[in-house]
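1. Next comes the sequence, and after it the predicted model I'd like to discuss.
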Amino acid sequence: MLASLFRTPGGPEVLELAEVPVPLPGPGEVLVRVLAAGVQPADAAIRGGWTPPGAEIALPAVPGNEFAGVVEQLGAGSYGWEKGDEVLGFRLLGGHAQYVAVPGDQLVPKPAGMGWAEAGSLSASGQTAHVALSELGVGAGDTLLLHGASGGVGTVAVQLARAWGATVIGVAGERNHDYLQGLGAVPVAYGPGLADRVRAAAPDGVTAVLDAAGHGSLEASLDLGAAPDRIGTIVDYPAAVRLGLRSLRGPRTAARLTELTDLWQTGALHLEIAATLPLSQAPEAHRQVEAGHVRGKLVLTPWATD
């Protein structure tokens, strides 16, 4: 099979398209033919040399922590799935390939009406947003300040926070302001004077802050009304430690992913796909993700040709 892998950490240029053996599903695992796989900032960070807490990265490594596809083969004891089932799921690595072997309890059924690109882009951003908002206790009556509101995590976080009863002040580039208004957020622009613009949009202050952008967002959020234990980040963990704020992490689960697919099926969750790219263009996808300003998600289609 083809996979996008790196043999040594570095920039996007270290990614190469290579032939590797198709993985064999072990006990309790399922082999999935991958039809779409989202590209996350975490994928780029791992390629650059970051190791998630508690993980081990063996080289060569294949990035990709979310995917959607069709069940091809069952390992021993992989109950609940059949060959031909359409699924979406998650694992730490391996998604940017034509096949992935994954524990059966890290898969959920793909809704019949959901496109492959949407299915392949949901798990990482959706579950990250769900965990972060839950950890911050966002709910009815809150005013949430959300940095990076038009990205993959931000798109889902806006909609979840609104569904849970919060007002959302979404920070994003001006070209994405109409998009954020369509999701139900009050948009404000990045740049000098951000705090004043937030105060104008939320004169009673904000009660929670989620940083999905980095680049000094936490520092800019300190004097806007939220208590320190309700200000957190999913990207700038060193700043959170330095400032005594929240580093937001949590386990991904099939139950959480099912809740998100259920929301999508009711029409309460929109997923924005910036572009789909063939696996050979994984380096370009990493470049765009690292540069920021991607609206929604970039998705790799491993069986596509250039």
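-> Nice, I can see it. Numbers count the residues shown, from 1 in each chain.
2. only C-alpha atoms for contact and neighbour calcs from this point on.
-> Fine.
3. In three-state terms, how would Y179 be classified?
-> Secondary structure assignment for Y179 (DSSP: H, G, I helix; E, B strand; the rest coil): helix.
4. State the number of residues packed around it.
-> Neighbours of Y179 under the rule other C-alpha atoms under 10 Å: 17.
5. Also Y79?
-> 13.
6. and what of P302?
-> Residues near P302, counting by other C-alpha under 10 Å: 25.
7. same check, this time on L145
-> There are 30 residues near L145, going by other C-alpha under 10 Å.
8. So it versus P283, what's the distance?
-> Distance of L145 to P283, computed by C-alpha to C-alpha, to the nearest Å: 32 Å.
9. same thing with V108?
-> V108 is 29 Å from P283, by C-alpha to C-alpha.
10. Also A44?
-> From A44 across to P283, the span is 9 Å (C-alpha to C-alpha).
11. The two: who's more crowded?
-> A count of neighbours by other C-alpha under 10 Å puts A44 above the other of A44 and P283, at 23 against 19.
12. tell me the contacts of L160?
-> By C-alpha atoms under 8 Å, 6 or more residues apart in numbering, the contact list for L160 reads A129, H130, L269.
13. now, which of the residues you listed sits nearest A140?
-> Closest approach to A140 among these (C-alpha to C-alpha): H130, at 15.2 Å.
14. Please work out how many residues are found near that closest one.
-> Burial of H130 is recorded as 22 neighbouring residues (other C-alpha under 10 Å).
15. Just to check, it is in contact with A157?
-> Yes - counting by C-alpha atoms under 8 Å, H130 does reach A157; the two are 7.0 Å apart.
16. and R33, which of the three is it?
-> Of the three states, R33 takes strand under three-state DSSP.
17. Leaving out sequence neighbours, find the closest residue to it.
-> Leaving out its chain neighbours, the residue that sits closest to R33 by C-alpha to C-alpha, 6 or more residues apart in numbering is Y99, at 4.6 Å.
18. okay, now the one to match up with it:
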Amino acid sequence: MCRRPGDIECATLDLARVGPGQLLVRTLMSGVSTGTDKWVMRGTFGWADITFPAVPGYQRVGVVEEVGSDVVGFRTGQRVVATSGLGYVEVGSAWGGHSSRSISEAADVYDAEGIPAERSAFVVVAQVGYNAASRLLLDAGAHVLVVGDGVIGASAAFACRARGFDVLVAGRHRSRLDTLHEAGFATVDARATDVEATVARFEPSAVIDTVQNAEAFDMYIPSLPRRTGQVVYSGHSPDGVTAWGDMAVLQQRELTVHFVSGITSTRVEATLGLMRDGAMPSEQLLGTVAGSPDDAARLMRRVSAGRLEPVAAAVDWTWAA
């Protein structure tokens, strides 16, 4: 819980009663979003009105413990993923997923039977990656550059590979690039002096940009083919940033640009399908798992400070069962 921006602790909270259209879910594992969770805990997210005290987190896997009277299609004991956590007494929900138990609206809950918790706990960020890859108007075998070695970029790389694309990931963290290399992706250090030459040799037909800044733009734009090249912007720019590319250059080169964000049930279901098939093995990105209250608080403080080095992290809530 965050009592105020940057003030993070593991606390015991009371829950309201489950409403007719809601479910109570006991969390097994919640996936950390190193971007959104960081900005929410700092109070700088910008796309939503975050009030404190609040519980952050927007992706978790757990077991249904109680089903509201109007809910159909779910049963107690069922393994599910949830994209929200609600019902905290006198504490707000900044999507509320980092909690051992919480209430969710039925519309925010999906069946996750048969999917490992270490995989399904990252359903939302994986869905963001799926969304980015799904926008590309390309045939199998096309070359796609993914800019950014965080969990969103990695999820986009998995989704691109599932579509049959050849992927190169550009990032700035050696340990994250090593993890992605072990997962079977070609990688390049975006800080290297020859990165533009490496990208040019790769000959990308499209770019998924999860970094969204002018430096990244200047790195990949010269390598995209005129008239047929595509850019998918798949990220979040806090602190009032509203531009991360040159619209005149995009127009001059006649490039197709896609902007993606948000969660839809169709995308979540498709992402869970990839997870069941093994095409979205998000657990390969997992580098840190917090398994106690103190570990969870320390992990989230590192995330808030922007000091989390692994691609992905999670909180294991089985200690609270």
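-> Received it, and whenever you're ready, just let me know what you need. Just so it is clear, the model here is predicted, and its values are computed rather than measured.
19. show me where the stretch 51-200 of the second structure has helices.
-> Shown for the stretch 51-200 of the second structure, the helices assigned by DSSP state H, counting those that start in this stretch span residues 117-120, 123-134, 151-162, 174-182, 195-202.
20. On the secondary structure side, give me the element for Q288 of the first structure.
-> helix 282-291 (DSSP states H and E).
21. and for that helix, what are the contacting residues?
-> 4, 12-13, 15, 39-41, 43-44, 277, 294, 298, 300.
22. Around E215 of the second structure, count how many other residues there are.
-> 12.
23. show me the contacts for the residue positioned nearest the centre of the first structure.
-> The centroid of the first structure falls nearest to S125 when counting by C-alpha atoms, centre = their mean (2.3 Å). Neighbouring residues of S125 of the first structure by C-alpha under 8 Å, 6+ apart: Q40, G152, V153, V156.
24. what do you get for L224 of the first structure?
-> By C-alpha under 8 Å, 6+ apart, the contact set of L224 of the first structure is A195, V198, R199, G205, V206.
25. Now which residue in the first structure aligns to G57 of the second structure?
-> In the first structure, G57 of the second structure lines up with G64, judged by TM-score structural alignment.
26. Go ahead and confirm its match touches Q98.
-> No - contact criterion C-alpha under 8 Å: G64 of the first structure and Q98 do not qualify, at 11.3 Å.
27. Between these two, which is the more surrounded one?
-> Ranked by neighbour count (other C-alpha under 10 Å), G64 of the first structure and Q98 place G64 first, with 27 against 24.
28. Could you tell me how many residues sit around the closest residue to the more buried one other than its chain neighbours?
-> In space, and not counting its chain neighbours, G64 of the first structure is closest to G95: 4.0 Å by C-alpha to C-alpha, 6+ apart. Per other C-alpha under 10 Å, the neighbour tally for G95 of the first structure reads 33.
29. What segments of the stretch 151-300 of the first structure are strands?
-> Ranges of strands within the stretch 151-300 of the first structure are 167-171, 186-188, 208-211, 231-233, 246-247, 273-278, 297-301, based on DSSP state E, counting those that start in this stretch.
30. out of the ones you listed, which comes closest to E86 of the first structure?
-> strand 297-301 (15.4 Å).
31. What angle do helix 152-163 and that closest one make with each other?
-> If you take axes from the mean of the first three to the mean of the last three C-alpha atoms, to 10 degrees, strand 297-301 of the first structure sits at 120 degrees to helix 152-163.
32. For strand 297-301 of the first structure, enumerate the helices and strands it packs against.
-> strand 29-39, helix 116-136, strand 273-278, helix 282-291 (3 or more C-alpha pairs under 8 Å, 6 or more residues apart in numbering; DSSP states H and E).
33. again, only this time at 7 Å
-> Under the contact criterion of 3 or more C-alpha pairs under 7 Å, 6 or more residues apart in numbering; DSSP states H and E, the helices and strands touching strand 297-301 of the first structure comprise strand 29-39, helix 116-136, strand 273-278.
34. Buried residues of the shortest one, list them for me.
-> Read it as strand 273-278 of the first structure. I273, T276, L277, P278 (16 or more other C-alpha atoms under 10 Å).
35. L59 of the first structure is nearest to which of the strands of the stretch 151-300 of the first structure?
-> Distance to L59 of the first structure, taken as C-alpha to C-alpha, is lowest for strand 297-301 among these, at 21.3 Å.
36. and the closest one, how far out from the chain's middle?
-> Centroid separation between strand 297-301 of the first structure and its chain, computed with C-alpha atoms, centre = their mean, to the nearest Å, is 11 Å.
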